[in-house]
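K.L.:
The sequence and its predicted three-dimensional model are supplied below.
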Amino acid sequence: MIDLAPHILAFLFAAAFVAGFIDSIAGGGGLITVPAMLLAGVPPLQTLGTNKLQSLFGSSSATIAYARKGLVNVHAQLPMFVMAVLGGGLGAVLATVVPGEVLKAIMPFLLIAIGLYFGFKPRISDEDRHARFTPLLFGLTAVPLIAFYDGVFGPGTGSFFMLAFVALAGYGVLKATAHTKMLNFGSNVGAFLVFTLNGVILWKAGLIMGLGQFLGAQAGSRLAVRSGAKLIKPLLLVTCFGLAIRLMLDPANPVRIWLGI
């Protein structure tokens, strides 16, 4: 069992608060908490497991905040939530056989593509548009696939859910943000259960970070409700491009390794 010093736990709490704030609006919180835990000396496997524990607090906190504002019908969203739980759990189970290096290599380019989509599509707003997928089709395809990715790797899941809701389900930006959090919570639950069974969670650090996530998500979601697409769209762009750059600059990025740079 790893025993982290108080100042390290304080650092992780602060990182989780910032991650929860950003994640509740635009996604990408995992690219803050995962490096923070690795920097604190937490082994990679324990980092992944503990990250799912603390992420539960942020995604549930944001879901509650959006539901209180009437932006999420929790009961109607339950079938998709269940699919997200299953997808996240399967992703965590199969993480050892899925080519994770390939996911890490293509991740920056997918984030850039999402950023460009939201940046250059002028009609994106808080207004709902025509849906390309029915709720049933969306729940059986996009939801479990993105949740599966969350269980396997994770970073950027919120951005992928956001893109799917806007491009396929026809949701406005604020409504998409609200529903993204509930499905992200579901995929976190599925992966968390698998990691718990494997005994790779640092409970003390995870619960302290969870408090930071909860508070940060409350603050972020309230700001998002007040500002809508005017805030969410630019922050989503900054998050997508920032995470892409962060991943490409990582010395362990497979593309850099393959190119020898």
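P.N.:
All right, it came through fine.

K.L.:
can we go C-alpha only for contacts and neighbour counts from here?
P.N.:
Noted.

K.L.:
Do a quick rundown of the helices in the stretch 151-261 of the chain.
P.N.:
Assigned by DSSP state H, counting those that start in this stretch, the stretch 151-261 of the chain shows helices spanning 157-167, 173-197, 203-227, 229-249, 254-259.

K.L.:
Make CSV out of those helices and add distance to residue 110.
P.N.:
Output for these, formatted as CSV (distance: least, C-alpha to C-alpha, whole Å):
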stretch, distance to residue 110
helix 157-167, 9
helix 173-197, 18
helix 203-227, 24
helix 229-249, 8
helix 254-259, 14
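
K.L.:
ok, structure two:
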Amino acid sequence: MVSGLEEIQLATILLVVVAGLAAGWIDAVVGGGGLLQLPALLLIPGITPVQALATNKMGSIFGTTTSAITYYRRAHPDLKTALPMAAVALVGSFGGAALAVSLPSSVFKPIIVVALIAVAIFTALRPSVGELTKLRHTGRRHYGTAAGIGLAIGFYDGLIGPGTGSFLIIAMVTFLGYNFLAASAKAKIVNMATNLGALAFFLPNGALLWGIGLVLGFSNMIGGYIGARMAVKQGSKFIRVVFLVVVSALICKLGYDVWVENIRG
């Protein structure tokens, strides 16, 4: 069993801790913590991209589980919607991770950048979106739509990853009619399942660095707890503002990746 801590300097461990705290907070509020967490992991000497992805998923599981429990206790999310979404999302994320081995994520990044820009413009120009819960559908249609969202975004999380929580939130706000707080609370339960599905694929390959993953996980737990409490206390307007900031950062990050991989290269 490889811990990954054997030859790491203290400064690098501290960097991982700080990144984990910040990522846990961001993930708890709107998702997108991988923007900080993955680059921090890739600074570790000798770590491979696959090891970074697997270890990132382990850390995120700790954070999303903590924030999901905190949301459940304080915001009481609708489990009849969240749990079926989580189940199909787990299957989708496993399938996405399996495809990621043979298909480069660069194929999809330009499409994702365009989608994120559309999401940012839509959210910014419609301040009332996500303020109140007004369900679009009832009964089977509601649960069918929720399952479709879970499967699609679970697959995305396994295949690519960045912004999964943000996509979950805006999908539940737009297609199901939840406010930002209710959507964020349910997104944590679903995101926990997508992380588990992707990690289940990576584990047999021996890619996980357990020691680093545990350090990252405990940092994520603290950040996730603080973030979830703040989100519940501040409400949908606060989450909406953080959502726009994180989506803008995702656009910049993925846009730069597309430029490096397809234009500059």
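P.N.:
Received the coordinates, thanks. Bear in mind that the values here come from a model prediction, so they are computed numbers and not experimental data.

K.L.:
returning to what we had before: looking at the helices of the stretch 151-261 of the first structure, which is closest to residue 8 of the first structure?
P.N.:
Ranking the helices of the stretch 151-261 of the first structure by proximity to residue 8 of the first structure (C-alpha to C-alpha) places helix 203-227 first, at 9.3 Å.

K.L.:
for the helices of the stretch 151-261 of the first structure, which one sits closest to residue 71 of the first structure?
P.N.:
Minimum separation from residue 71 of the first structure across the helices of the stretch 151-261 of the first structure (C-alpha to C-alpha) falls at helix 173-197, 6.1 Å.

K.L.:
what does the closest one correspond to over in the second structure?
P.N.:
With TM-score structural alignment applied, helix 173-197 of the first structure matches the range 180-204 in the second structure.

K.L.:
Could you give me the buried positions within the matching stretch?
P.N.:
Buried positions in stretch 180-204 of the second structure, judged by neighbour count with 16 or more other C-alpha atoms under 10 Å: 180-202.

K.L.:
do the same with stretch 34-52 of the second structure
P.N.:
Neighbour-count burial for stretch 34-52 of the second structure flags 34-38, 40-41, 44, 51-52 (criterion: 16+ other C-alpha under 10 Å).

K.L.:
Go through the residues you listed and say which is closest to residue 262 of the second structure.
P.N.:
residue 35 (20.4 Å).

K.L.:
what do we get in the first structure for the closest one?
P.N.:
Aligned partner of residue 35 of the second structure by TM-score structural alignment: residue 31.

K.L.:
Now its match: closest residue in space, sequence neighbours ignored.
P.N.:
residue 155 (5.9 Å; C-alpha to C-alpha, 6 or more residues apart in numbering).

K.L.:
Please tell me how far the alignment partner in the second structure of that neighbour sits from residue 4 of the second structure.
P.N.:
Counting by TM-score structural alignment, residue 155 of the first structure lines up with residue 162 in the second structure. Noted for residue 162 of the second structure: a distance of 23 Å to residue 4 of the second structure, by C-alpha to C-alpha, to the nearest Å.

K.L.:
Residue 116 of the second structure now?
P.N.:
34 Å.

K.L.:
Check residue 87 of the second structure too.
P.N.:
Taking C-alpha to C-alpha, one finds residue 87 of the second structure at 31 Å from residue 4 of the second structure.

K.L.:
what do you get for residue 122 of the second structure?
P.N.:
43 Å.

K.L.:
returning to that earlier point: ok, the match of residue 35 of the second structure to residue 175 of the first structure distance?
P.N.:
The gap separating residue 31 of the first structure from residue 175 of the first structure is 24 Å, by C-alpha to C-alpha.

K.L.:
now do residue 23 of the first structure
P.N.:
Taking C-alpha to C-alpha, one finds residue 23 of the first structure at 15 Å from residue 175 of the first structure.

K.L.:
do the same with residue 237 of the first structure
P.N.:
Distance, residue 237 of the first structure to residue 175 of the first structure, using C-alpha to C-alpha: 17 Å.

K.L.:
rewinding a little: wait, doesn't the match of residue 155 of the first structure sit right on residue 37?
P.N.:
No: between residue 162 of the second structure and residue 37 there is no contact under C-alpha atoms under 8 Å: 10.4 Å.

K.L.:
Count the residues that sit near residue 107 of the first structure.
P.N.:
Using other C-alpha atoms under 10 Å, residue 107 of the first structure has 19 other residues around it.
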